[in-house]
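Have a look at this fold, sequence not included:
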């Protein structure tokens, strides 16, 4: 395909991805106001975020497996429909419980969009060229992530927060039509399909129970308690049975043989902490800006631009650099160093930290994430067999979402506990009248509207959230170290020059395409070779040699 043909095929894919990001980020800046309006607490705030991530995490490997079995174009259109339908329904939520349910529906579609966009890109672009186009995905992701919170803030201030859930609908309709018109994939080889239903149920139940435990522990019950132990034990048993089932299944949801590949194993470990950095910062920086700095939703969107600006610039620039040079490892190691530095710097946040410094810290972290996130998928796709392209891609995305979900849940639990303690300590020195207001507005753990609080109490709440968010970012530091180590250990395999479709056709023709080099390896032991009449002395052994 020419460069123009590739861009045409990617147009609907990019717009669909933009819709999913926009629908997710447009509520980021207004989420504190939404939870406050629906009378929710910190636990509800965390659940609204983690419910989407949970559904995305659980559904991602399922979508990835379906991509190896069914029509990928139809699947991504279906995922887009499910996603925007869930988003639209969320706009009618009357309490946090119904909001969480519709956010789960959003997440089910989001899992398909996250996995299938990467899989289809691998179908039509070779690993060597993919960095060039991965920059486009990074740019779209950054545009949606930057523009979403800003647009959400403006819409919330002008029309109310419910309209945030509706604005993605017209764009989604255009994306579905564009996918139908521009995306042309060849017919897949017909084969008998065997769906691992038991594996789907066990993996979904085990991961869901684990994430529910992480979300509830520290709020509904203590970390070291009987309910906590029961949930951990139940999740462990379900996942252990799932491993046994996956070993025996004909078409496993997550083929465990994948983890014999060193690149896949290390990329999965690294993606866990990248997920925490990506999802955690977007969630808790909005809380920091509004609850510790008194920003409006619109101002909050503007103040978080440096984070996404760093991601946009680094993913675009280094994506093109990888395509030109074919060298990726030094870039990814440098990115992991920036993630570590950004996490340490954001750990120093307080309610009175200079916003210039906050912007620099966010830019550093965003640049690091931009250098790593897309390239982790790239190096995995470059090394796996073509028959496992879909499931390998979704496995990396699955663990990135899993890391983000667990990370946000743990960080939210820690933040709720720390903020409550800081507020209790800070209100002790206030007047009886202010202590009474504190007991009424923040005593039950609900997220307050800071602008409505008395000046003395407002300082206490802002200080508590400033300290709390800073402490939460320090939890990312050990994970950033793990990312640095695992990326440094990745095998430095050259990027191949064959597209996924080319490799699939080669495999169907009885040839084996080396995923790392793109060279065609023909099994001459079964090939019909015509010997030149001038060289009758050639025998089978020499032909093999």
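Structure's in. What do you need? Note that the coordinates shown come from a computational prediction; the quantities given were computed from them, not determined experimentally.

drop to CA atoms for contacts and neighbour counts, all remaining ones
Fine.

what's the single longest helix in the chain?
Looking across the chain with DSSP state H, the single longest helix is helix 389-427.

list the helices and strands that one packs on?
For helix 389-427, the elements it packs on are helix 42-67, helix 96-124, helix 197-216, helix 262-287, helix 355-381, helix 432-441, helix 455-474, judged by 3 or more C-alpha pairs under 8 Å, 6 or more residues apart in numbering; DSSP states H and E.

The first one versus helix 262-287: what angle between them?
Just to be clear, that refers to helix 42-67. Here helix 42-67 runs at an angle of 150 degrees relative to helix 262-287 (axes from the mean of the first three to the mean of the last three C-alpha atoms, to 10 degrees).

relative to helix 96-124, how tilted is helix 42-67?
Relative orientation of helix 42-67 with respect to helix 96-124: 30 degrees, computed using the same axes, to 10 degrees.

buried set for the longest helix of the chain?
In terms of neighbour count (16 or more other C-alpha atoms under 10 Å), helix 389-427 has its buried residues at 389-420, 422-424, 426-427.

same question, stretch 247-266
For stretch 247-266, a neighbour-count test (16+ other C-alpha under 10 Å) marks 249, 251-255, 258, 263-266 as buried.

State the distance from residue 114 to residue 426.
According to C-alpha to C-alpha, to the nearest Å, residue 114 stands 43 Å off from residue 426.

try residue 197
In terms of C-alpha to C-alpha, residue 197 sits 53 Å off from residue 426.

for the nearest residue to residue 408 once chain neighbours are set aside, what are its contacts?
Distances taken as C-alpha to C-alpha, 6 or more residues apart in numbering put residue 280 closest to residue 408, at 5.3 Å, once the chain neighbours are dropped. Counting by C-alpha atoms under 8 Å, 6 or more residues apart in numbering, residue 280 makes contact with 404, 407-408, 411.

before we go on, here's another structure to hold up against the first:
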């Protein structure tokens, strides 16, 4: 290893594959800092969501409540591919540190907001920074650790996700009750500062040559407009506006025109924001599709499972994060096992197939839940779904990164992240629309006009609120939620079948850092000499 911490050429041949070069201690420290940054990005929305009733009570502006979340989501989705490209152009470290600083500035300003308008604006700033956190983490890991060795760290990343989903609501409730809602944002500052210090001190990546770089501003603008329109359609459709309303139709038209224009621009500029040649790799395109479908299913599950358990099984909303524990623990354990096997064998094609199959089975089982399903049974069903997601969550990123050249690591990581984010947006919208429709129909059939008021607040009733309803209305609502959940998960299972089929077309291209690839490999990843492994001074 180079004592200067610079990029070195890796030896080729079986010896490298059999005995992967151990990562030095400084890389492990960097990984710890990266996990803190990932935790910041994933924890924020879940903490803030718990604090929202208190925020509205103090700042007012109930009519604009949804924009507190929408502004953050829009800014995150729109900025993700831009952060990835900037990292490729100007260097990963500086761009990643900048995204952390922007996120912390947005967090501090959000905590100081004096009205709902300010909070929405500052949340957008926070979202801009968040867009660079996840893609920065993934791209830096792609630079530091060859794909063959990366599997062993999958459990760590899955663990961070599980910690955020479980701990977010609990931490948010505790902070809001004892310190006030502003600390839901201020809590990011010490964590972010720690990540900044650690990354600045120990992360050393090669400098980029910036002399002849021209940023694709037009492409960035068109992509931002297109993504914004898509997210607004999925956020507003069926809620703020009817699906066939003029506003939704206009947004769809704007989104289509912008994205078509974006594709045209990408074929003409020297440094495209999202170079289309990365989609020539069959594996990369398939991972984008599978990532989209995984996001679709995962966000739908996270949305409807707590609702079902609160409304039908009588669970407490306060502990909503714990309700997902079977799914998240299963996901974490399976991800860790799949990562270890990938590292030791270099084989990975079986995991997307297994993951797709288990997702279909898990969603089908969840669709069978009714008002008599026990918590143990639903927990077992969730564990099956979690195992499926565990096989897919990190493998999709690993294969996608292995399918692009090192110079495109940022855009490859950001594109995969973007597709998963958009999948989640579509999943929440489409499954949510189907769920709401079935709940309304069932309430009308069982409770008549008396159930109309309950239907309007169907996503806000917890066990305590349900106990105050008349028996007829409560039972009707529980049946309605069970019916809506069945419809949503049946749709999810049908969507997951597409991912299962797509997994069979994945080509098992050897992972960089392992066995050398045949020269005529059609989906060949870059040669080991260019794999960009970064050695660190201990």
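Sure thing, it's come through. As the structure is a computational prediction, the values presented were derived from the model and not from experiment.

Please pull up the equivalent of residue 175 of the first structure in the second structure.
In the second structure, the residue matched to residue 175 of the first structure (TM-score structural alignment) is residue 195.

To clarify, my last question referred to residue 413 of the first structure.
So residue 413 of the first structure corresponds to residue 433, using TM-score structural alignment.

shouldn't its match be in contact with residue 236?
No - at 10.6 Å, residue 433 of the second structure and residue 236 do not qualify as touching, with contact defined as C-alpha atoms under 8 Å.

list the contacts for the aligned residue in the first structure for residue 283 of the second structure?
Superposed on the first structure with TM-score structural alignment, residue 283 of the second structure falls opposite residue 263. Contact partners of residue 263 of the first structure, counting by C-alpha under 8 Å, 6+ apart, are 379-380, 383, 490-491.

do the same with residue 492 of the first structure
With contacts defined as C-alpha under 8 Å, 6+ apart, residue 492 of the first structure is in contact with residue 329.

Likewise for residue 156 of the second structure?
Counted by C-alpha under 8 Å, 6+ apart, residue 156 of the second structure has contacts 35, 336.

which one in the first structure is aligned with it?
Aligned partner of residue 156 of the second structure by TM-score structural alignment: residue 136.

Check which helix or strand the spatially closest residue to the match of residue 175 of the first structure that is not a sequence neighbour maps to.
The spatial neighbour of residue 195 of the second structure that comes closest, neighbours along the chain excluded (C-alpha to C-alpha, 6+ apart), is residue 33 at 4.8 Å. When elements are assigned from DSSP states H and E, residue 33 of the second structure belongs to helix 25-59.

what's the distance between that helix and the middle of its chain?
13 Å (C-alpha atoms, centre = their mean, to the nearest Å).

For that helix, buried residues please.
Using 16+ other C-alpha under 10 Å as the test for burial, helix 25-59 of the second structure gives 26-27, 29-52, 55-56.

what's the answer for stretch 324-343 of the first structure, then?
326-329, 331-343.

Just to check, residue 226 of the second structure is in contact with residue 253?
No - using C-alpha under 8 Å, residue 226 of the second structure makes no contact with residue 253, being 9.5 Å away.

Now for the spatially most central residue of the first structure: which residues touch it?
Ranked by distance to the mean C-alpha position of the first structure (C-alpha atoms, centre = their mean), the top residue is residue 401 at 4.7 Å. By C-alpha under 8 Å, 6+ apart, the contact set of residue 401 of the first structure is 53-54, 56-57, 272, 275.

Please indicate which of these are buried?
Applying 16+ other C-alpha under 10 Å to these flags 53-54, 56-57, 272, 275 as buried.

What residue in the second structure is paired with residue 471 of the first structure?
Aligned by TM-score structural alignment, residue 471 of the first structure pairs with residue 487 of the second structure.

hmm, who's touching the host helix or strand of residue 302 of the first structure?
Secondary structure assigned from DSSP H and E places residue 302 of the first structure in helix 297-303. When contacts are defined by C-alpha under 8 Å, 6+ apart, helix 297-303 of the first structure is touched by residues 29-30, 146-154, 156-157, 286, 289-290, 359.

Which part of the second structure matches that helix?
The aligned range for helix 297-303 of the first structure in the second structure is 317-323, by TM-score structural alignment.

next one: the matching stretch to chain centre, how far?
That offset, for stretch 317-323 of the second structure, works out to 20 Å (C-alpha atoms, centre = their mean).

Name the residues of that stretch that are buried.
Residues of stretch 317-323 of the second structure classed as buried by neighbour count (16+ other C-alpha under 10 Å): 317, 319-323.

returning to that earlier point: conserved subset of the contacts of residue 280 of the first structure in the second structure?
Using both residues aligned by TM-score structural alignment, their matches' C-alpha atoms under 8 Å, the second structure keeps these contacts from these: 404, 407-408, 411.

What is the equivalent residue in the second structure for the residue nearest to the centre of the first structure?
Matched to the second structure by TM-score structural alignment, residue 401 of the first structure sits across from residue 421.

can you tell me which residues contact residue 93 of the first structure?
The contact partners of residue 93 of the first structure, taken as C-alpha under 8 Å, 6+ apart, are residue 99.
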